[in-house]
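Trainee: Attaching a predicted model along with its sequence, questions to come.
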Amino acid sequence: MIWLTWRQHRLMIALVGAVLLGFAAWFLLLGNGMRGSLGPAELAECIGFGMDCGEWTSSLGLLNSLQTTLLPVLPALIGAFLGAPMLTREIEQRTFRYAWTQGVSREHWLFSKVFLLGGAIAVLSAVFSAAYMWFFQPAVPEWSWFDAFGMLLPSFPATCVFGFALGVLAGTVTKHLLVGMALSLVGFLALFLPVVAWLRPHYMSPMQLTVDEYYSGPRGWVTEFVYRSPAGEELDIFEALRASGISHAPNSFGSAETDQLSAAGYTQIMLVQPGSRFWTFQFVDAGVFLVLAAACIALTCWLLRRKAI
């Protein structure tokens, strides 16, 4: 089964590998070139901001654009183009019956495919993340590892495995390739975005630091800004402006308003996940996505046992 699975999916594995390993090679070449021509302070500033970096400005601008567009959805694309077709092609062409009539159980048929393709995805995405970590490392401690959280080990490989597993489930449910690919993309975003926006910042209770306290110590992940009133209430900026009677333009504010809040006795508080929690957050995040991946494969197995195809 392993050899058959490889023969069936080797082109898509090669394509995914070319993309992930191509990015990894680019990170290494870019990082090596920058290390050779920039001093430590310039290197940290360029990796963090990517502005006014001489010959590296255009490459860093491209990388920053990719970090806000393509790279975050790579796991979703892996699910759509490798996960969803894994079973739907065989379902549409009815070739799965050949394996089942050769004494191969449904579970063995499924798991042999999942372990080979999922393992390849895990290894390739781990190489991608390791290369990016090496590229980003000179920016620490001026910048926090949290600034590159979603690209790093082990969270990114776990997210890729989840995207793949969700694609397998979507293809099994729909039994049609294009519909399965679309459902995989939509389902990934529907689960991924809430984890990133709402769950991830609260894996542990954040520390509350004043601005001076934060900038006098190691960098971390600032999840939220609030204002503490003289009475001890914690308010967002607009609540604080209303409570203090400071006039401001609708849905906007500037340094003048924040200065007036300070004069009125309001203290700006930063809710921070310190850098020392980075690895804890990485492993918790990876665990969340691996549990979701396992649930997707378990549900796929249940559908196969029910002869849903």
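Mentor: It's in. Numbering: from 1, shown residues only.
Trainee: Please make it C-alpha for all contacts and neighbour counts, starting now.
Mentor: Fine.
Trainee: secondary structure class for residue 271?
Mentor: Going by DSSP: H, G, I helix; E, B strand; the rest coil, the secondary structure assigned to residue 271 is strand.
Trainee: Does it touch residue 214 like I think?
Mentor: No: using C-alpha atoms under 8 Å, residue 271 is not in contact with residue 214, being 9.7 Å away.
Trainee: What distance do you get for residue 91 to residue 173?
Mentor: Plainly put, residue 91 is 11 Å away from residue 173 if you go by C-alpha to C-alpha, to the nearest Å.
Trainee: Check which residues of stretch 23-33 are buried.
Mentor: 23, 24, 26, 27, 28, 31 (16 or more other C-alpha atoms under 10 Å).
Trainee: what about the helices in the stretch 151-300 of the chain?
Mentor: 155-174, 177-194, 211-215, 237-244, 255-263, 278-305 (DSSP state H, counting those that start in this stretch).
Trainee: Tell me the helix or strand right after the top helix by length along the chain.
Mentor: Identified as the longest helix of the chain according to DSSP state H is helix 2-37. Where DSSP states H and E defines the elements, the next helix or strand beyond helix 2-37 is helix 40-49.
Trainee: Now do the buried residues in that following helix.
Mentor: 42, 43, 44, 45, 46, 47, 48, 49.
Trainee: Against that first model, consider the following:
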Amino acid sequence: MRGKVSILAVTLLVTGHANVAAAQTAAAPRSAEPQITVGDSEGQEIVVEGERVPVIKTPTKIVLAGGAAMIDNRIALDKAQIFVHCLGDIDPGVLREILDGPPNKASTQYAQGLLVSKHIGCHLGYSPLSFDDVKSRGDSMFDRGALLEYALERYAPDLLLTAADTHDPAVRRRFNEREAPRNRWRLPVDYRHFEIALCMVREAPELSVRLVKSPVNSELHRRLQAAIIGIGRICLGSPKKVVVDATAFRIWIGDAVWRWAEAARDVDSLIPLPD
């Protein structure tokens, strides 16, 4: 019974909503076989694309999700990243409103939708001739995820988040005080996603930061994802099998990294107030 419940929990974590038509996409080229090096008594490390990643020994089998939904999610994130790249410099005040506003609140979604609407020619997911209202253009988790990654690179390129941070009583107290009012706006399923991701980042903070900064769909990304799930499997109820949509997993982990980092730095936002 534990296996079935846990798989359901993982399904909640890795499933994202995307209003994007399926399209053909080329698979990322597979990198060379990673070099395995002997680690300490707790396990091994592998060297992937020049970076060391721990190999976590766990009975949990990790399987990458397949099917149309997974492809849609990957395409949606690709389009979102193209959109953000097309924008160039983004107004920090707008970014703060989108990334630090209460999730699912109308004002937060409107801010994101307005950014899309003003630059709709940059977004491959929307037609300039469409009659979508502004708010409906602001509910994409993929656009938000791409904006968050832009903000991390722009405003916290040297971000370091450690277990000492995420297990510090003062940091956790600040975290809870900040997130309690924000989480009132999360939908039940969204909150479940967020709750699992928060737990995983708490248990594997350094690897989580590296995951969000790693190339999408790369071997390094896949190995970091496996290590995070291995370390944080308790967050899922220690299932025997985990089916993961790498795209949605990356977005939820990124959101959790952002929230933990703000609490660790004791700031209202990682984005400084505009002058």
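Mentor: Arrived safely, thanks for sending. Bear in mind the structure is a predicted one, so any value in this text is a computation, not a measurement.
Trainee: Mind checking the TM-score on these two?
Mentor: Aligned and superposed, the two chains score 0.24 in TM-score terms (TM-score structural alignment, normalised by the length of structure 2); 119 aligned residues with a C-alpha RMSD of 6.5 Å.
Trainee: if we can go back for a sec, redo the buried residues of stretch 23-33 of structure 1 as CSV? Include distance to residue 112 of structure 1.
Mentor: CSV is the format used below for the buried residues of stretch 23-33 of structure 1 (distance: C-alpha to C-alpha, whole Å):
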residue, distance to residue 112 of structure 1
23, 28
24, 28
26, 32
27, 33
28, 33
31, 38
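Trainee: Against residue 244 of structure 1, how distant is residue 92 of structure 1?
Mentor: Counting by C-alpha to C-alpha, the gap from residue 92 of structure 1 to residue 244 of structure 1 is 65 Å.
Trainee: And residue 45 of structure 1, by the same measure?
Mentor: 38 Å.
Trainee: now the angle from the longest helix of structure 1 to helix 40-49?
Mentor: If you take axes from the mean of the first three to the mean of the last three C-alpha atoms, to 10 degrees, helix 2-37 of structure 1 sits at 130 degrees to helix 40-49.
Trainee: Quick one: list the elements packing against helix 2-37 of structure 1.
Mentor: helix 106-136 (3 or more C-alpha pairs under 8 Å, 6 or more residues apart in numbering; DSSP states H and E).
Trainee: from the chain's centre, how far out does the helix it packs on sit?
Mentor: 15 Å (C-alpha atoms, centre = their mean, to the nearest Å).
Trainee: Which residue ranges of structure 2 form helices?
Mentor: Under DSSP H, structure 2 gives helices at 2-14, 68-87, 92-100, 106-118, 141-155, 163-166, 169-183, 188-203, 205-213, 219-231, 246-265.
Trainee: Tell me which of these lies nearest to residue 44 of structure 2.
Mentor: helix 219-231 (11.2 Å; C-alpha to C-alpha).
Trainee: relative to helix 188-203, how tilted is that closest one?
Mentor: 90 degrees.
Trainee: Point out the other helices and strands that helix 219-231 of structure 2 packs with.
Mentor: By 3+ C-alpha pairs under 8 Å, 6+ apart, helix 219-231 of structure 2 packs against strand 51-55, helix 188-203, helix 205-213.
Trainee: about what we covered before: mean neighbour count added to the helices of the stretch 151-300 of structure 1, as CSV?
Mentor: Shown next, in CSV, are the helices of the stretch 151-300 of structure 1 (neighbours: other C-alpha atoms under 10 Å):
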stretch, mean neighbour count
helix 155-174, 28
helix 177-194, 18
helix 211-215, 13
helix 237-244, 16
helix 255-263, 14
helix 278-305, 18
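Trainee: Among the ones you listed, single out whichever gets nearest to residue 86 of structure 1.
Mentor: That would be helix 155-174 among the helices of the stretch 151-300 of structure 1, by C-alpha to C-alpha, at 6.4 Å.
Trainee: Next, the angle helix 106-136 makes with the closest one.
Mentor: Computed by the same axes, to 10 degrees, the angle between helix 155-174 of structure 1 and helix 106-136 is 150 degrees.
Trainee: Next, the angle helix 278-305 makes with helix 155-174 of structure 1.
Mentor: 20 degrees.
Trainee: distance between helix 155-174 of structure 1 and the chain's centre?
Mentor: The answer for helix 155-174 of structure 1 is 14 Å, by C-alpha atoms, centre = their mean.
Trainee: tell me the angle it makes with helix 177-194.
Mentor: Using the same axes, to 10 degrees, helix 155-174 of structure 1 lies at 140 degrees relative to helix 177-194.
Trainee: packing partners for helix 155-174 of structure 1?
Mentor: For helix 155-174 of structure 1, the packing partners by 3+ C-alpha pairs under 8 Å, 6+ apart are helix 74-78, helix 84-93, helix 106-136, helix 177-194, helix 278-305.
Trainee: Residue 210 of structure 1 is nearest to which of those helices?
Mentor: helix 278-305 (20.7 Å).
Trainee: helices and strands around the closest one, which ones?
Mentor: Packed next to helix 278-305 of structure 1, using 3+ C-alpha pairs under 8 Å, 6+ apart, are helix 106-136, helix 155-174.
Trainee: any chance of those helices in TSV, with distance to residue 3 of structure 1 too?
Mentor: Below are those laid out as TSV (distance: least, C-alpha to C-alpha, whole Å):
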stretch	distance to residue 3 of structure 1
helix 106-136	10
helix 155-174	19
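Trainee: what's the closest of those helices to residue 84 of structure 1?
Mentor: Here helix 155-174 is closest among those (C-alpha to C-alpha), at 4.2 Å.
Trainee: Run the angle between the closest one and helix 84-93 for me.
Mentor: Using the same axes, to 10 degrees: helix 155-174 of structure 1 against helix 84-93 is 20 degrees.
Trainee: nearest spatial neighbour of residue 252 of structure 2, skipping sequence neighbours?
Mentor: Using C-alpha to C-alpha, 6 or more residues apart in numbering and skipping residues adjacent in sequence, the residue nearest residue 252 of structure 2 is residue 197, 5.9 Å away.
Trainee: Great, nothing more from me.
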